[in-house]
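Colleague: Quick one: sequence plus predicted model below, questions after.
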Amino acid sequence: MGIEKLTIIAFLVSFLFVWIITPHFLPVLRRLHFGQAIREEGPKSHMKKSGTPTMGGIVIQGGVLFSMIVMMIATGAAVLFPVIVMLFFGLIGFVDDYIKVSKKHNLGLRAWQKLVLQFGGAALIAAYTGLNPDIGTALYLPIGGGMVDLGMWYYPFTFIAVVAVVNAVNLTDGLDGLASGVTAVSMTFFAIAAIGLNLLPPAMFSGALIGACLGFLRYNSNPADLFMGDTGSMALGGGVIAVAIMTQLQFFVLIAGFVFVMEALSVVIQVGYFKMSGGKRVFRMAPIHHHFELKGWSETRVVTVFWVAAALCVALAFLVYVA
């Protein structure tokens, strides 16, 4: 069976798993009182979401994991690396979410605690992939074509890329359906690129991740019945960067995943300018999706525009990649 069909099957298995399992998972979260606590400094319109079940990232990861187990049994292909990366960062998010729901507060792990765990994971990923002959230290260049071997610079580059992407996707998860939709759209680039490169493991994993995100959207679109929480957003970030590394297309995250980049940059700019200017702000609120909310855009409009922006970025990534 061809790589295209196997990728589609991985997509369908994951999609159906999440679509079918989530309605049975929701009552469990409600019984456990795993409801989202909304931060007081956020948009006031979000206060009505308080108590919405969270940690839906468990079913997203479950869908991808189930799909990959099925596909590994069927094909014999090893898809362990992206699965382990997804589960590792998903576990960090799970601990963060569990502390939040236990304390009934929006503060989970301290920032330094999350960073220490992320740094540890990023260091292991950089070391493993750089020394892995199937991946190595060479990357595809978006401009000029060909590949460049970063040599020893690969390790700090990958370390930074992993931490940056995981946190960028995490920051994007602030509106109903935003992170799941943007991830599904952005990952289409890596899925098709992996198929073109005839790399079965990242192709199947990408298909499964897209399927899980779209299956989850049924319950996460506005008004959301379930939030993915950091359990989901950090897992998605781990999945995105893992596939980018496996396909050696890390630079293309800047294009295909530009919405994630924009979200993260808005926070960096806001915090930096706030400190340098003595309390002034560039945006009404960061990440930037909240800026548009406070300008009067409806949540659905913001999410739709960001989905379209993600699709345009993917189209641009394809143009650059083909050229």
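Modeller: The structure has been received and is ready for your questions. Computed from a predicted structure; not experimentally measured.
Colleague: Please make it C-alpha for all contacts and neighbour counts, starting now.
Modeller: OK.
Colleague: Spit out the contact partners of His290.
Modeller: By CA atoms under 8 Å, 6 or more residues apart in numbering, the contact list for His290 reads 43, 174, 284.
Colleague: let's bring in a second one:
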Amino acid sequence: MSEYTFLITIAIAFLITVLISPIFIPFLKRLKFGQSIREEGPKSHQKKSGTPTMGGLMIIVSIAISSLIVIVKVTGSIDYQLSLLLLVLLGFGLLGFLDDFIKVVLKRNLGLNSKQKLLGQIIIAIIFYFVLKQNQFDTTVAIPGTSVEWELGWFYSIFIIIMLVGASNAVNLTDGLDGLLAGTAAIAFGAFAILAWYGVPNLNLTLFSLAVVGGLLGFLVFNAHPAKVFMGDTGSLALGGAIAAVAILLKLEVLLVIIGGVFVIETLSVIIQVISFQSTGKRVFRMSPLHHHYELKGWSEWRVVTTFWLVGIIFAILGIYIEVWSI
């Protein structure tokens, strides 16, 4: 397999996103699919009100088309793993689209309620697990950097649900600043692409991950500060589910916690804030998720975003090192 194939995969996804965005963004504006900004959020965000959201549709289309084109061209078929990746990408993307639609069209700022969203995520996760089970998928979980493996048996189904639901929500929480999620997600998927090729050889997962990287880099052209479009829950839920699916299929489930370290930290900041406020009435952070805390401390949006990108790169390198070192 030539490395040129990898570059072509990134390029195709990048170009699809860049080419459809100038058509899609004005279309979203005409439909008045503009983002509503929470009043309790940073005051600097109020000027973003009305910026088109649901841009995640462009990312999903780009990833699906580019990965299918390249993988079918290279392998001549679509295996169950690619089918599962597309199931999660499209399924979680549809769930996010419904959430965004309720927010921007029905003007209910919170979108789907937590029970509706959780039920949809669990249903997709259960389908994902049963397809794995039909293909005799390994139910052991390895601890990165060690020879320790745990056979989870039937509990692996619960583990899968927790991973998919948890990752989709963690990635969703990270989507709060221009370019923040697109950049950190591209870094994380890039790390998994490297591991899918050099660490745990899997061509389809390599190409899919690179398609995500290309699609996100193309989206950044329009999402970097000042953003012309937001991905919304349509994109963030889809990306969160997809990165968990990639980690599961590569049997690098635990490594997701390291490579996706930014997403973990953002989620922990919310959990800590809620527990602290409910138990003591005091806030640990000025605002959660964590990226808003630094904004309210006076950091510029671009400084927060680039710092989180750098942290994401460090986590990605650490994850790659641990996995490659353990082989």
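Modeller: Now that the structure is in, tell me what you want to look at. This structure is a prediction, so every number in the text was calculated from the model and none was measured.
Colleague: Any idea what the TM-score comes out to?
Modeller: Once superposed, chain against chain, the TM-score is 0.95 (TM-score structural alignment, normalised by the length of structure 1); 320 aligned residues with a CA RMSD of 1.4 Å.
Colleague: hang on, the earlier thing: so which of the contacts of His290 of structure 1 are in helices?
Modeller: Taking DSSP state H as the definition of helices, the contacts of His290 of structure 1 contribute nothing to them.
Colleague: From the residues you listed, list just the buried residues.
Modeller: Gly174 (16 or more other CA atoms under 10 Å).
Colleague: which of the contacts of His290 of structure 1 lies closest to Glu4 of structure 1?
Modeller: The closest of the contacts of His290 of structure 1 to Glu4 of structure 1 turns out to be Gly174 (CA to CA; 33.0 Å).
Colleague: Compute the distance between the counterpart of the closest one in structure 2 and Gly235 of structure 2, please.
Modeller: Taking TM-score structural alignment, Gly174 of structure 1 has Gly176 as its aligned residue in structure 2. Distance check for Gly176 of structure 2 against Gly235 of structure 2: by CA to CA, to the nearest Å, it reads 12 Å.
Colleague: And for Val254 of structure 2?
Modeller: 23 Å.
Colleague: what about the two, which has more around it?
Modeller: Just comparing Val254 of structure 2 and Gly235: by other CA atoms under 10 Å the higher neighbour count belongs to Gly235, 31 against 15.
Colleague: measure that one to Ala242 of structure 2 for me?
Modeller: Taking CA to CA, one finds Gly235 of structure 2 at 10 Å from Ala242 of structure 2.
Colleague: One more: Ile317 of structure 2?
Modeller: Remark: distance between Ile317 of structure 2 and Ala242 of structure 2 (CA to CA) = 20 Å.
Colleague: burial count for Trp325 of structure 2?
Modeller: Count around Trp325 of structure 2 with other CA under 10 Å applied: 12.
Colleague: which residue packs closest to it, ignoring adjacent ones?
Modeller: Distances taken as CA to CA, 6 or more residues apart in numbering put Gly145 closest to Trp325 of structure 2, at 6.8 Å, once the chain neighbours are dropped.
Colleague: swap in Leu217 of structure 1?
Modeller: Gly177 (6.0 Å).
Colleague: do the same with Gly207 of structure 1
Modeller: Phe11 (4.4 Å).
Colleague: Ala244 of structure 2 too?
Modeller: Leu164 is the one closest to Ala244 of structure 2 (CA to CA, 6+ apart), at 5.6 Å.
Colleague: Can you report how many residues neighbour the one you found?
Modeller: 27.
Colleague: Repeat that for Asp230 of structure 1.
Modeller: 29.
Colleague: Hmm, Leu91 and it touching each other?
Modeller: No - here Asp230 of structure 1 lies out of contact with Leu91, judged by CA atoms under 8 Å, at a distance of 9.0 Å.
Colleague: What is the burial count for whatever residue of structure 1 lines up with Lys115 of structure 2?
Modeller: In structure 1, Lys115 of structure 2 lines up with Trp112, judged by TM-score structural alignment. Neighbours of Trp112 of structure 1 under the rule other CA under 10 Å: 9.
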